[in-house]
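In: No letters, just coordinates:
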């Protein structure tokens, strides 16, 4: 066995009483094993190495090891060293994480299929980034993102989403919430007090903006998207919108309201925050461009890799008005480092190699198939339920038959091991929550191997909770 402590694979704090070195060392090792700090199979340092580290005689450590082997705490073999034995009778750690059994089939909104992550292709981009990154890219990343990555994103967003994206206006962050928080704090520093939010949306996003110091003012959502006329009444300094595919109702912001919101922003000096969370996923071939293209000086466009790659990638981007750049840089300085440079460079390679485009096309085909399956099964069930929302994204609404409450379907689905939520779960206030006969179906969430089963079980739950139809 090597005499190098580092080669043992562990670094462990052991309390030692100088009045009883052997006894206290044995007690410390027993305690480390008992509490789980030393797991079964963990190799311990050689006696010479541990003795030098603790400042005791080698014989003291050797005697302690021999004692603990005899007691069954440790195991040893000549030439192989000493390691923690697998003691079936050892007490469990004093504190364990509480485990909650998760539903087997997930159909919640806003969640992508993590099993579709292109592991091999992403790994190739990571390897290339690590191999080719210049030395200066291995330090702390620039506050707004690596310059090359900002350029690549600007070119991609202009091509794929119609965004007017000067690289100098592109900001890269650790994720959507990170960038939203950064923008929120920048707005507050500039004097903003109120941000309007759609009456249905992500609770996390509302919480992030509130934590940044902004007052939230929910505005109604109807068949044309967010009610832009309501912005005047709430005296908003900014508004957070999901114009391409409202989350979670699934309606796009109408052309007239797109024009209206940019006109409002110009007139009042306010900022439109455009959350383009799933803009790549349209299934009816009618591309809806970014609102940002209508007025780049009053719209901040935000996107993320979480839906097209995986949430674990932890990268997002924003294209902001020029006047916000210095404030965002200062906010980043205060908040700490953004996305690491190697991940950013890997994303740039992934986009430049067209792997990103191929991934989006694969996901688009699969999510379209799931959406069509859900629609077909709902119709075939004869329950009277109807699929609503634009043919886009990773989710849709299902309007339930008259007299059927969303809570009843959610409960029946849970009995079938399916997790789904009612529209009320996404409401910003009680008035919005009054729509209690609609569920949000995140068909993008389940892994491919169980996606069809999850959809079929949900449709069966809807039929079971619905009145019989002759």
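Out: Thanks, I have the structure now. All values reported here derive from a predicted model rather than from experimental measurement. Numbering: from 1, shown residues only.

In: switch to C-alpha atoms for all contacts and neighbour counts from now on
Out: Noted.

In: May I see the buried residues of stretch 359-370?
Out: By 16 or more other C-alpha atoms under 10 Å, the buried positions in stretch 359-370 come out as 359-360, 363-364, 367-368, 370.

In: Looking at those residues, which is nearest residue 202?
Out: Set against residue 202, the nearest of those by C-alpha to C-alpha is residue 367 (20.9 Å).

In: Quick one: end-to-end length of stretch 434-450, please.
Out: Using C-alpha to C-alpha, to the nearest Å, one end of stretch 434-450 lies 32 Å from the other.

In: What residues sit buried inside that stretch?
Out: Neighbour counts over stretch 434-450 (16+ other C-alpha under 10 Å) mark 435-448 as buried.

In: Output the longest helix belonging to the chain.
Out: Longest helix in the chain, counting residues (DSSP state H): helix 355-381.

In: Summarise which helices and strands it is packed against.
Out: strand 386-388, helix 448-465 (3 or more C-alpha pairs under 8 Å, 6 or more residues apart in numbering; DSSP states H and E).

In: picking that back up, of all pairs in the buried residues of stretch 359-370, which one is the farthest apart?
Out: Farthest pair in these (C-alpha to C-alpha) is 359 and 370. Separation: 16.7 Å.

In: for the residue nearest the centre of the chain, what are its contacts?
Out: Nearest residue to the geometric centre of the chain (C-alpha atoms, centre = their mean): residue 311, 3.9 Å. Residue 311 makes contacts with 114, 305, as judged by C-alpha atoms under 8 Å, 6 or more residues apart in numbering.

In: just to revisit the earlier point, columns distance to residue 134 on top of the buried residues of stretch 434-450, output as TSV?
Out: Shown next, in TSV, are the buried residues of stretch 434-450 (distance: C-alpha to C-alpha, whole Å):
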residue	distance to residue 134
435	55
436	56
437	56
438	53
439	50
440	46
441	45
442	41
443	42
444	38
445	38
446	39
447	38
448	39
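
In: Use this one as the comparison:
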């Protein structure tokens, strides 16, 4: 394979030589005369993709170092880097800091979405060949995209410049420099109007919910309104800390405020920018109605902005907090953008709850990890975090498109099947009315495919479906997962009516 020529090992001869005239490269016999004057990265990515499809380059083969190939072509290195990045976003190549850029997928094997099987499938799904697991758990980012080099550089700078006194127990509200940086970032990205005094650094949205529940139960609250369907994890967290969930239905416009008004709760937890798990954005009318409810009743809206950084096909949905800062407690984290393991998030707390909230934070764990806070502040202030988000959005949009197309192919004959909630976030909803989604989840789990049932996030009964995360799987693996879902649906249909 040609890719083997480009090994950087000392025992390997270097076949490619720098073409000082910039007319082309030995690699794939690339001729720069055939390249357009603009869109060179697109042209180069297409040539590599064609070579892989033709079998000229194979799985695991090493591509030339970007600097070397750029020199041979007589182009800037940025053109080659961009071409490799595009191929990486499509899952065709993978890059490692010391292992180079290698072919990770042969697209000819996954170019066509898999078709529904013509007969019941009784053998194990191809998705589990070799004992592999296809995990479509929603809310999990692609952890391979974590900006390790940037994080290490920022952390090294922090440790180099950090006064010893900073290693003491920190402010329970969080490091002031991070809170100030978040004020600016949230103003630009989410339109928030706040101050550093209102921001509390937490270990994630889960801690925000726990601290809020603690403060509210001590103030006499015993119930909290929750979206139905809505996050099972959030509902369980609130119930554990003493707030009984009161379900409020969700429709195509978001939370049904008229039902909220009829209930006993004066606190509501909502995901207005990208409702979990349906993916709908709360309509302007519902937003107005919700804030009027809070003003009229003295109620509190807890705005869970869990994945607002990820959007693809729609304009940004503004946060609720700027319209009613004293009625809305806004919370978010880096769990969906960087990694859940960082345990780093924020809460923007209304003034009348702030002192009690910070006291509860101090009693809970004294303060959030100081080194992680300072490192994240460097990424925010330098613009590196925004660069990372732009890269992740491009990456995830490709994967979303792959899964939507593949699901469309395998569910074409399933009555009522519909893919929704795709404009933003890291998951989508496959609506399957009339299907026992819990049984479907169990059947898929037996085949090594991990998915989430819509019914698990319901309080009251409703149509079934699957909540599918697509962020952590490469495109060819998403095709395999979709094929397994199609097979499981077909098998379930055989058992139900005996006709498929």
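Out: Good, I have the coordinates. In this text, all values refer to a predicted model and were calculated from it rather than measured experimentally.

In: The residue nearest to the centre of structure 1 corresponds to which position in structure 2?
Out: Using TM-score structural alignment, the equivalent of residue 311 of structure 1 in structure 2 is residue 340.

In: The host helix or strand of residue 361 of structure 2 against structure 1, how far on average?
Out: Here residue 361 of structure 2, judged by DSSP states H and E, is contained in helix 351-365. Following the fit onto structure 1, the mean deviation recorded for helix 351-365 of structure 2 is 1.6 Å by mean C-alpha distance after the TM-score superposition for structure 1.

In: One more: stretch 210-218 of structure 2?
Out: Stretch 210-218 of structure 2 sits 1.6 Å off on average (mean C-alpha distance after the TM-score superposition for structure 1).

In: and that stretch, which residues are buried?
Out: The neighbour-count criterion (16+ other C-alpha under 10 Å) identifies 210-216 as the buried residues of stretch 210-218 of structure 2.

In: can you redo the residues you listed as JSON lines with secondary structure and distance to residue 419 of structure 2?
Out: Output for the buried residues of stretch 210-218 of structure 2, formatted as JSON lines (DSSP: H, G, I helix; E, B strand; the rest coil; distance: C-alpha to C-alpha, whole Å):
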{"residue": "210", "secondary structure": "helix", "distance to residue 419 of structure 2": "33"}
{"residue": "211", "secondary structure": "helix", "distance to residue 419 of structure 2": "35"}
{"residue": "212", "secondary structure": "helix", "distance to residue 419 of structure 2": "34"}
{"residue": "213", "secondary structure": "helix", "distance to residue 419 of structure 2": "34"}
{"residue": "214", "secondary structure": "helix", "distance to residue 419 of structure 2": "38"}
{"residue": "215", "secondary structure": "helix", "distance to residue 419 of structure 2": "39"}
{"residue": "216", "secondary structure": "helix", "distance to residue 419 of structure 2": "38"}
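
In: Closest one of these to residue 194 of structure 2?
Out: Nearest to residue 194 of structure 2 among the buried residues of stretch 210-218 of structure 2, counting by C-alpha to C-alpha, is residue 212 at 18.6 Å.

In: which residues touch that closest one?
Out: residue 357.

In: again with residue 353 of structure 2
Out: Residue 353 of structure 2 sits next to residue 215 when contact means C-alpha under 8 Å, 6+ apart.

In: if I look at the counterpart of it in structure 1, how far off is residue 145 of structure 1?
Out: Aligning on TM-score structural alignment places residue 353 of structure 2 opposite residue 324 in structure 1. Note on residue 324 of structure 1: its distance to residue 145 of structure 1, by C-alpha to C-alpha, is 15 Å.

In: What is the burial count for residue 402 of structure 1?
Out: 11 (other C-alpha atoms under 10 Å).

In: quick one: secondary structure of it?
Out: Assigned by DSSP: H, G, I helix; E, B strand; the rest coil, the conformation of residue 402 of structure 1 is coil.

In: Can you convert the helices and strands packed on helix 355-381 of structure 1 into a markdown table and add a column each for distance to residue 295 of structure 1?
Out: Below are those laid out as a markdown table (distance: least, C-alpha to C-alpha, whole Å):
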| stretch | distance to residue 295 of structure 1 |
| --- | --- |
| strand 386-388 | 30 |
| helix 448-465 | 39 |
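
In: Out of the ones you listed, which is the most enclosed?
Out: helix 448-465 (a mean of 20; mean count of other C-alpha atoms under 10 Å).

In: Report the mean positional deviation between it and structure 2 in the superposed frame.
Out: Helix 448-465 of structure 1 sits 4.6 Å off on average (mean C-alpha distance after the TM-score superposition for structure 1).

In: what inclination does that helix have with respect to helix 355-381?
Out: Angle of helix 448-465 of structure 1 versus helix 355-381, following axes from the mean of the first three to the mean of the last three C-alpha atoms, to 10 degrees, is 30 degrees.

In: and helix 448-465 of structure 1, what does it pack onto?
Out: In this structure, helix 448-465 of structure 1 packs against strand 105-106, helix 355-381, helix 406-415, strand 418-419, with contacts taken as 3+ C-alpha pairs under 8 Å, 6+ apart.

In: Touching the last one from outside, list them.
Out: Residues from elsewhere that reach strand 418-419 of structure 1 (C-alpha under 8 Å, 6+ apart): 103-108, 410, 413, 454, 457-458.

In: for the first one, same thing?
Out: Taking C-alpha under 8 Å, 6+ apart as the criterion, the residues outside strand 105-106 of structure 1 that touch it are 417-420, 442, 445-446, 450, 454.

In: Give me the mean distance between the following helix or strand past that strand and structure 2.
Out: Downstream of strand 105-106 of structure 1, the next assigned helix or strand under DSSP H and E is helix 119-132. Averaged over the aligned pairs, helix 119-132 of structure 1 sits 1.7 Å from structure 2 after superposition, using mean C-alpha distance after the TM-score superposition for structure 1.

In: Now do the helix or strand that helix 119-132 of structure 1 is followed by: which range of structure 2 does it align onto?
Out: Once the chain leaves helix 119-132 of structure 1, the next helix or strand it forms, by DSSP H and E, is helix 147-161. Helix 147-161 of structure 1 lines up with residues 176-190 of structure 2 when matched by TM-score structural alignment.
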